[in-house]
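> From the sequence below, what's the structure:
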Amino acid sequence: MMQDPLTILILCTGNSARSIMGEAILNRVGQGRFRAFSAGSQPKGEPHPLALNLLAREGHDTAFARSKSWDEFAGPDAPALDLVITVCDSAAGETCPYWPGAPITAHWGIPDPAAATGTEAERALAFATAYAQLTRRALALAALPLATLDRAAQTAAIRAIGRLPE
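Sure, this is the predicted structure:
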């Protein structure tokens, strides 16, 4: 069974947009039931400014936000993880480190808003779309009756969230 609060790591390659937004959203939606973190396999070194602006407009405190390596969560001092969620296809295909706690893994692919091109409005829309998709998935996770499910059912339900329609 998963611990309470549920310790979640959101992964992306650059840890500058989707994973940082996912961390903020899960911590809000979980209302104390989730303890979310984010990291990247090849962190950019700083959060994307459009991600930070969007989070601030949505009422999130962005003081937590920093781009960091997934190595911080693979060492002996790392928190035991219950769930590791990849949000980009490249991170999902990479060989991940050993995660303390033998967490459930799931892929919730979201198009990368940091790669969006076009006008400022078009780029902002890409971030808003990713934020909305992450919010829907976080709400679906929060609605799962995880305490009543065995590990196989938890895994199937959490992975199914990644296949929700956009």
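> from here on, contacts and neighbour counts on C-alpha atoms
Fine.
> Would you indicate which residues of stretch 138-157 are buried?
Buried positions in stretch 138-157, judged by neighbour count with 16 or more other CA atoms under 10 Å: 138-142, 146, 154-155, 157.
> Okay, Ala24 and Phe127: tell me how far apart.
14 Å (CA to CA, to the nearest Å).
> These two: which is more packed in?
Counted by other CA atoms under 10 Å, Ala24 and Phe127 do not tie: Phe127 has more neighbours, with 26 against 21.
> close enough to count as contact, that one and Pro49?
No - using CA atoms under 8 Å as the test, Phe127 is too far from Pro49 to be in contact (10.6 Å).
> want to put them side by side, so please do this one too:
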Amino acid sequence: MNILILCTGNSCRSQMAHGFMQSFDKKLNVYSAGIKASGKINPMAVEVMHKAGVDISHHQSRNVSEYLHSNWDYVITVCGGANESCPSFLGNVANRLHIGFDDPSEAIGSDEFIYSEFIRVRDEIKEQFYQLYLQIQSEIL
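Presented below is the predicted three-dimensional model:
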């Protein structure tokens, strides 16, 4: 099963979704990319994922152009920007989904508030992607 998760910068939400999806089943081939890849992973995303037991510190921010010629079972966008400008894939895409989340890196306020936004979005991503994982497993069986 090949899964590509897209976002605008590939530094936060898509990386968290990638980490969770891979943690649910090591046999899944999960990748993430950005329409305008930032080239780095948000350190706060790495920290909150670590606290959830998932290590994404080794992930890299990649541009979606690296994956345009591949075949995908699922291509999932996780933010409005990627959903609106999702590229045309030349490979076979069996299922396109959009599961949108707020961008915690755009939160404004105290350090505590910003951290709480990362935790909130992380937990939403975990829940939504676990439900998707269960759905995918039920379709396979």
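> Which strands and helices lie in contact with the longest helix anywhere in structure 2?
Counting by DSSP state H, the longest helix found in structure 2 is helix 111-140. Packing partners of helix 111-140 of structure 2 (3 or more CA pairs under 8 Å, 6 or more residues apart in numbering; DSSP states H and E): helix 13-24, helix 43-51.
> residue at max distance from the center of structure 1?
Farthest-out residue of structure 1 from its mean C-alpha position, per CA atoms, centre = their mean: Thr119, at 26.5 Å.
> Identify the residue of structure 2 aligned to that one.
Aligned counterpart of Thr119 of structure 1 in structure 2: Ser110 (TM-score structural alignment).
> Spell out the secondary structure type for Arg35 of structure 1.
strand (DSSP: H, G, I helix; E, B strand; the rest coil).
> Just name the most buried of the helices and strands packed on helix 111-140 of structure 2.
By mean neighbour count, with neighbours taken as mean count of other CA atoms under 10 Å, helix 13-24 ranks first of these at a mean of 24.
> Can you check what angle separates that helix from helix 43-51?
With axes from the mean of the first three to the mean of the last three CA atoms, to 10 degrees as the basis, helix 13-24 of structure 2 and helix 43-51 are set at 20 degrees to each other.
> For stretch 5-14 of structure 2, which outside residues touch it?
Applying CA atoms under 8 Å, 6 or more residues apart in numbering, the contact partners of stretch 5-14 of structure 2 are 17-18, 30-42, 45, 61-64, 75-79, 81-83, 101, 103, 105, 121-122, 125.
> The counterpart of Ala36 of structure 1 in structure 2: neighbouring residues, count only.
Using TM-score structural alignment, the equivalent of Ala36 of structure 1 in structure 2 is Val30. Per other CA under 10 Å, the neighbour tally for Val30 of structure 2 reads 21.
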